[in-house]
Structure formats: structure tokens, C-alpha cells
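Engineer: Starting from these lines, generate the structure:
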Amino acid sequence: MKTLLRQLVGASLLATLAFTASAAETMNEPAPDFTLKSNQGENLRLEDYRGQVVMLNFWASWCGPCRQEMPVMDDIHEQYKDLGFTVLAVNVDENTAEADRFLSAVPVDFPILYDNESRVSELYGVDAMPSTVMIDRDGTARFLHRGYKPGYEEDYVKQVRQLIRE
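Structural biologist: This next block holds a predicted model:
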């Protein structure tokens, strides 16, 4: 009986977490500034993107949903980049070679930043992979997404359009 109860509680908890992970949270706080080395070899600073809408995505090469989401983000970047939008994808792998190996198979047009000591992901309180923060032109974090499932890109596009229009 105890085992059945544990299984039911566990299943309920997982269902709650899955539901929570799928909903975007509305935020309204300054996005913490940071500087990280990019896959192009240069240091990039978030503050330098002020005036643009930024999709800040935290990902890892070992994360299945992250791998699934990467081409989707590249499509969104391609569609809206000329309107003052960019994606900054922060990789949290300890070994950057793992991220580079994945990116050689799934190339993207937006900057990849390396946070191999997880300082920036800690600064943003990242607790799920992937995690995506939508930042407006004024540098305010407006939306937070935890996790990824096919279909989430519809919310991404709605939010990007909203922030571009503001």
C-alpha cells in the first residue's frame, strides 16, 4: 500500500512539474548583465545588445529538449533578426568541446556563449534545461520559459513579436 501511495504521489508531482515547466512565467525585472566568451572567440556582453529584443537561452549538449529546440530557435532568429532581435544561447557544459561537437552537426546563425563554470546560469537562477528568458529592448527580463516541448515556439514567436512592437 505504501509503495502504491508513493507511486501516486510521485506521479502527481511529476505531472505538476511538467505543467509548471510548460507555462511561461511573466517577469518584470532588470536582466543581469554578464560577459562570456563566444564560439567566435570574442567576448560578448549582454549590455551591448540593449536596444534589441534578446532571447537568452540556457542549454547543454546532453539535454535532449535543448537539442530539439536549437533548430527552432535558429528559425526564429532568421525570421526576426532584421527587426532588432537576436538569440544568445548560453551553453553550460563544463567542456566546450561537447557543445562544439553538437553545433558542428546542428549549426546555428546566432552567438553561442560558454558558461562552463555556470556563473551566468546561477546569476539567472537557472533550474531547468533548457531555460529561456525573453529580454526587451530596455534590458528588462519579461518572460521565463523552463523546459521545451514542440509547440513552445508558438509562445516564443508571440512574445518576440510583442517585444519588437513595443
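
Engineer: okay, CA-based contacts and neighbour counts for the rest of this
Structural biologist: Fine.

Engineer: wait, what's in contact with the residue nearest the centre of the chain?
Structural biologist: By Cα atoms, centre = their mean, the chain has its centre lying nearest to residue 57, at 2.0 Å. Residue 57 is in contact with 87-90, 130-133, counting by Cα atoms under 8 Å, 6 or more residues apart in numbering.

Engineer: Weed out the non-buried ones from those.
Structural biologist: For the contacts of residue 57, a burial check counting by 16 or more other Cα atoms under 10 Å picks out 87-90, 130-133.

Engineer: State the number of residues packed around residue 38.
Structural biologist: 19 (other Cα atoms under 10 Å).

Engineer: any idea how far residue 11 is from the closest residue to it other than its chain neighbours?
Structural biologist: Nearest residue to residue 38, sequence neighbours excluded (Cα to Cα, 6 or more residues apart in numbering): residue 113, at 4.3 Å. With the distance defined as Cα to Cα, to the nearest Å, residue 113 ends up 36 Å from residue 11.

Engineer: Can you give the distance of stretch 85-93 from its chain's centre?
Structural biologist: Computed by Cα atoms, centre = their mean, to the nearest Å, the chain-centroid distance of stretch 85-93 equals 7 Å.

Engineer: need the contact list for residue 43.
Structural biologist: 35-37.

Engineer: Now show me the structure for the sequence below, then we'll compare the two:
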Amino acid sequence: MRTLIFTLLTSFTLAACDNNSLPTTDPTVRFSPNQSNPHWTVINYWAKWCAPCRDEIPELNAFATAHADQVRVLGVNYDGLQGEELNADIEALDIRFPVLLDDPHRALAIERPTALPSTLIISPDGAIRDILLGPQTEASLKAAMTTADNP
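Structural biologist: Below you'll find the predicted structure:
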């Protein structure tokens, strides 16, 4: 039992010390840019005032649920909202996937998107495989990952 507790505490401590890891609204989910991961990662930039973003959110929710064993979907609030303002927008849009608390563009060494919605497709090896502009659907996200997986 002591070994199990020690192992768990060590794991949590190491995870908390990972300077490359970005927190999300879900304390159990973090994003480590440019590092391998067992899943594909889809990062979607959104804003409450963006009509196509609002239309796209249900598709992202459905995609995240249907493919949870292969993909993790993360959001980024384009306006950089934090705290209660961020939570209010997440609730208003019914976002059901974790939202990054910091914009990952610097950590990913890319330019910050200038159009919304923008969606990054990141392969399990941590490489950005595609940047999609405009609203996505469950089908377009699956196709983007399939294309990126088979260049």
C-alpha cells in the first residue's frame, strides 16, 4: 500500500513539475506541446462572438465523445478569457471538452491564428499535421486525421 501511495504521489509531483505542460479547465488533462502522446490531439480556437464557432461546437463535442479512445479535443478561447468569464462562455456554448488556460501557439512555435475558427491537427508523435480554417464537422476532422496519417 505504501508503494502505491508513493508511486501516485511521485506521479502527481512529476506531472505538476512539467514546465512544458499546459493546464486545461479539466485538472486531470494537460497538454504537452511537441511531445508524443498515445492519441491524436485536436486544438480548436473559438470565441463566443464567432457565429461559425458556435455552430461548430456541437460537432466538436460529438467528435470528442465518439473518438475518445483515439483523439483528445482541446479548446482555446481566442480572447484569452480566464476564470469566471471563461467558464461562463464555456457554459453558454455547451463546450464539453477541456479548454486550455493558455494559448499554446508560442509553445508550438506557430503564429497565432488570425481567423476563426481555426483547428490544429496534431499527430501522436507531437507534430502539427494540419491547420484547418473554418468550421469543422465530425467527418472533416476524421478526414484530416486520415489524410495526415497517410501522406
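
Engineer: rewinding a little: looking at the contacts of residue 43 of structure 1, which has the most residues close by?
Structural biologist: Most surrounded of the contacts of residue 43 of structure 1: other Cα under 10 Å gives residue 36, at 19 neighbours.

Engineer: Between the two ends of stretch 119-136 of structure 1, what distance do you get?
Structural biologist: Between the opening and closing residues of stretch 119-136 of structure 1 there is a gap of 22 Å (Cα to Cα).

Engineer: check contacts around residue 86 of structure 1.
Structural biologist: So residue 86 of structure 1 contacts 52-55, 77, 80, 110 (Cα under 8 Å, 6+ apart).

Engineer: what's the helix or strand for the aligned partner of it in structure 2?
Structural biologist: With TM-score structural alignment defining the correspondence, residue 86 of structure 1 maps onto residue 72 in structure 2. In the assignment (DSSP states H and E), residue 72 of structure 2 maps to strand 71-77.

Engineer: my guess is the residue nearest to residue 38 of structure 1 contacts residue 87, does it?
Structural biologist: No. Residue 113 of structure 1 lies out of contact with residue 87 (Cα atoms under 8 Å); the separation is 10.6 Å.

Engineer: From what I see, residue 99 of structure 1 and residue 60 are in contact.
Structural biologist: Yes. Using Cα under 8 Å, residue 99 of structure 1 makes contact with residue 60 at a distance of 7.2 Å.

Engineer: Name the residues contacting each of those two.
Structural biologist: By Cα under 8 Å, 6+ apart, residue 99 of structure 1 and residue 60 have these common neighbours: 91, 93.

Engineer: OK, contacts around the nearest residue to residue 78 of structure 1 once chain neighbours are set aside?
Structural biologist: Leaving out its chain neighbours, the residue that sits closest to residue 78 of structure 1 by Cα to Cα, 6+ apart is residue 109, at 7.8 Å. By Cα under 8 Å, 6+ apart, residue 109 of structure 1 lies in contact with 74, 77-78.

Engineer: in structure 2, which of those remain in contact?
Structural biologist: Contacts conserved in structure 2 for the contacts of residue 109 of structure 1, counting by both residues aligned by TM-score structural alignment, their matches' Cα atoms under 8 Å: residue 74.

Engineer: Turn the contacts of residue 109 of structure 1 into a markdown table, columns for distance to residue 153 of structure 1, neighbour count and secondary structure.
Structural biologist: A markdown table is the format used below for the contacts of residue 109 of structure 1 (distance: Cα to Cα, whole Å; neighbours: other Cα atoms under 10 Å; DSSP: H, G, I helix; E, B strand; the rest coil):
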| residue | distance to residue 153 of structure 1 | neighbour count | secondary structure |
| --- | --- | --- | --- |
| 74 | 11 | 17 | helix |
| 77 | 12 | 22 | helix |
| 78 | 14 | 16 | helix |
